[in-house]
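# turn this into a structure:
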Amino acid sequence: MSTAVKTCKLRQVISLLVSGVGTAIIFSGCSANGFWSSAQKWETYRNPRYGFEFPYPSHWTSLASPDNNDGVTFVALQNQNTVIRAWAAKELPELQNPETLKQIDHNFETVQGLSGLMVIEVNPQITSMKLTITQGQVKYYWQGQTNSKEFKDHYRLFYYIATQYKIR
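As a prediction, this is how the structure comes out:
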């Protein structure tokens, strides 16, 4: 094996270790300090166009909804960088490739029993938790995001809301 190939493989192993350790550090402190209490008051957002719903903290503010009524964005009063977004869209039949759909693993299930794909994207500034659920020709998206340094404080809150996501 050439030196260049060995160096490349070593870099891949180091990269995997660093990203794994970084992710473990983020999740080791997922406590939702200050955001999770039995006194938390909840509201429920219901989308009239696509029929999805989910709870959100009652003290969060809703931004203006798009004219087509496909979704919503809520912002935490304490931090304008902490947001929850949800929307849905119909897929065009020609964009649905059966081979691609077979490759998608469903790693998450809501309380309602909906299977979806949950992905956590960790970046230096912003970290997000994204849930995608496909039902027929409609894709449903839910996302919670905040500053990466504060994600550990919001993880349980975001996870709880994602588990409560429903489609009527």
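
# switch to C-alpha atoms for all contacts and neighbour counts from now on
Will do.

# which residue ranges of the protein form strands?
Secondary structure of the chain by DSSP state E: the strands cover 42-46, 52-57, 61-62, 71-75, 83-90, 108-109, 115-122, 126-135, 138-147, 166-167.

# between these, which one is closest to G20.
Among the strands of the chain, strand 115-122 comes nearest to G20, with 11.0 Å by CA to CA.

# now for the closest one, which elements pack on it?
strand 108-109, strand 126-135 (3 or more CA pairs under 8 Å, 6 or more residues apart in numbering; DSSP states H and E).

# please give the structure of this sequence too, so both can be compared:
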Amino acid sequence: MARRHDSIIVTFVYKTGLAIQRMRTNQTVKPYRSVTDPRAARLSALASLLASLVLLTSCRTSEMPLAGTWKTYHNPRYNFEFPYPSSWTAEPPPDNQDGQAFRDPKNPQAEIRGWAGHQVKPITTKQAQQQTAPVPSSKANFTTAQGLSGALNVNIGPEISSMTLALQQGDIRYHWQARSPSQQFDDYYRFFYYIAQQYRVPPPSQQP
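Prediction:
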């Protein structure tokens, strides 16, 4: 009888892991049928508990650097800044100095980068007369520690997944992006989210 119970538990663990894997690869998972048998209900509850444990253990925080191991990148042209791990390597900046990227030396496909640029659109006299108030942004879903609202988007791809932040301050558009292999994105997610929160831009009076 004990072997039978162990077999049932192993089957549930396997199905739970398979369901989680399918969710990660954006595949449809068929819902389980309702359970009426009390013993089956207990096993179903056990399966849910095991699924929660699997999810918790998969969201590791080992990728978070320890205190005191951070550096701050400061852009010399647009004066924005964000933290990055001191162990990460800096990529050569572009000639226009609009930003820079940093890579994880242990995982070169994992990187963070920030950049900015002016968003100047010509406005005719008639358009200027009609524009009595700034158009509110409907895409803002994120607030940085600095208190600036922006749009934070997460894209889960088959191979590479990314987190992208866009902020608008005056006529300058600020961007930040983090990416990693999709199979490791859950390991980096909290780490990326923290850096996005710490992204800072200069006040309008100090913009270039």
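
# before we move on, the earlier item: could you dump the strands of structure 1 to a markdown table with mean neighbour count and distance to V13 of structure 1?
Shown next, in a markdown table, are the strands of structure 1 (neighbours: other CA atoms under 10 Å; distance: least, CA to CA, whole Å):
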| stretch | mean neighbour count | distance to V13 of structure 1 |
| --- | --- | --- |
| strand 42-46 | 14 | 44 |
| strand 52-57 | 19 | 40 |
| strand 61-62 | 15 | 43 |
| strand 71-75 | 21 | 38 |
| strand 83-90 | 19 | 34 |
| strand 108-109 | 18 | 28 |
| strand 115-122 | 17 | 19 |
| strand 126-135 | 20 | 23 |
| strand 138-147 | 21 | 28 |
| strand 166-167 | 16 | 40 |
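
# make CSV out of the helices and strands packed on strand 115-122 of structure 1 and add distance to A89 of structure 1.
Shown next, in CSV, are these (distance: least, CA to CA, whole Å):
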stretch, distance to A89 of structure 1
strand 108-109, 20
strand 126-135, 10
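
# contacts only, for the aligned partner of R46 of structure 1 in structure 2.
By TM-score structural alignment, R46 of structure 1 lines up with H74 in structure 2. Residues in contact with H74 of structure 2, defined by CA atoms under 8 Å, 6 or more residues apart in numbering, are 80-82.

# present these as CSV; the columns should include distance to G147 of structure 2.
Output for those, formatted as CSV (distance: CA to CA, whole Å):
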residue, distance to G147 of structure 2
F80, 14
E81, 15
F82, 14
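
# checking those against structure 1: which ones persist?
Contacts conserved in structure 1 for the contacts of H74 of structure 2, counting by both residues aligned by TM-score structural alignment, their matches' CA atoms under 8 Å: 80-82.

# what residue lies at the spatial centre of structure 2?
Note on structure 2: the residue nearest the mean C-alpha position is M163, at 3.7 Å, using CA atoms, centre = their mean.

# what residue of structure 1 matches up with G99 of structure 2?
Match for G99 of structure 2 (TM-score structural alignment): G71.

# tell me the contacts of the residue lying closest to that match once chain neighbours are set aside?
Counting by CA to CA, 6 or more residues apart in numbering, W87 is the residue found nearest to G71 of structure 1 once chain neighbours are left out, at 3.8 Å. Counting by CA under 8 Å, 6+ apart, W87 of structure 1 touches 70-72, 140-142.

# just give me the match in structure 2 for W87 of structure 1.
By TM-score structural alignment, W87 of structure 1 lines up with W115.

# by contact count, what packs against the longest helix seen in structure 1?
With secondary structure taken from DSSP state H, structure 1 has its longest helix at helix 3-28. If contacts are counted by 3+ CA pairs under 8 Å, 6+ apart, helix 3-28 of structure 1 sits against helix 151-163.

# so which bits of the helix it packs on are buried?
With burial defined by 16 or more other CA atoms under 10 Å, the residues of helix 151-163 of structure 1 counted as buried are 151-163.

# and which of those is nearest to E91 of structure 1?
Distances from E91 of structure 1 to the buried residues of helix 151-163 of structure 1, taken by CA to CA, are shortest for A162, at 21.9 Å.

# surely the closest one touches E109?
No. With contact defined as CA atoms under 8 Å, A162 of structure 1 does not count as touching E109 (9.0 Å).

# ok so, going back, what is the nearest of the kept ones among the contacts of H74 of structure 2 to V135 of structure 2?
Among the kept ones among the contacts of H74 of structure 2, F80 lies closest to V135 of structure 2 (CA to CA), at 24.1 Å.

# just give the nearest non-adjacent residue to that closest one, would you?
Nearest residue to F80 of structure 2, sequence neighbours excluded (CA to CA, 6+ apart): V201, at 4.3 Å.

# that neighbour -> structure 1?
Using TM-score structural alignment, the partner of V201 of structure 2 in structure 1 is I167.
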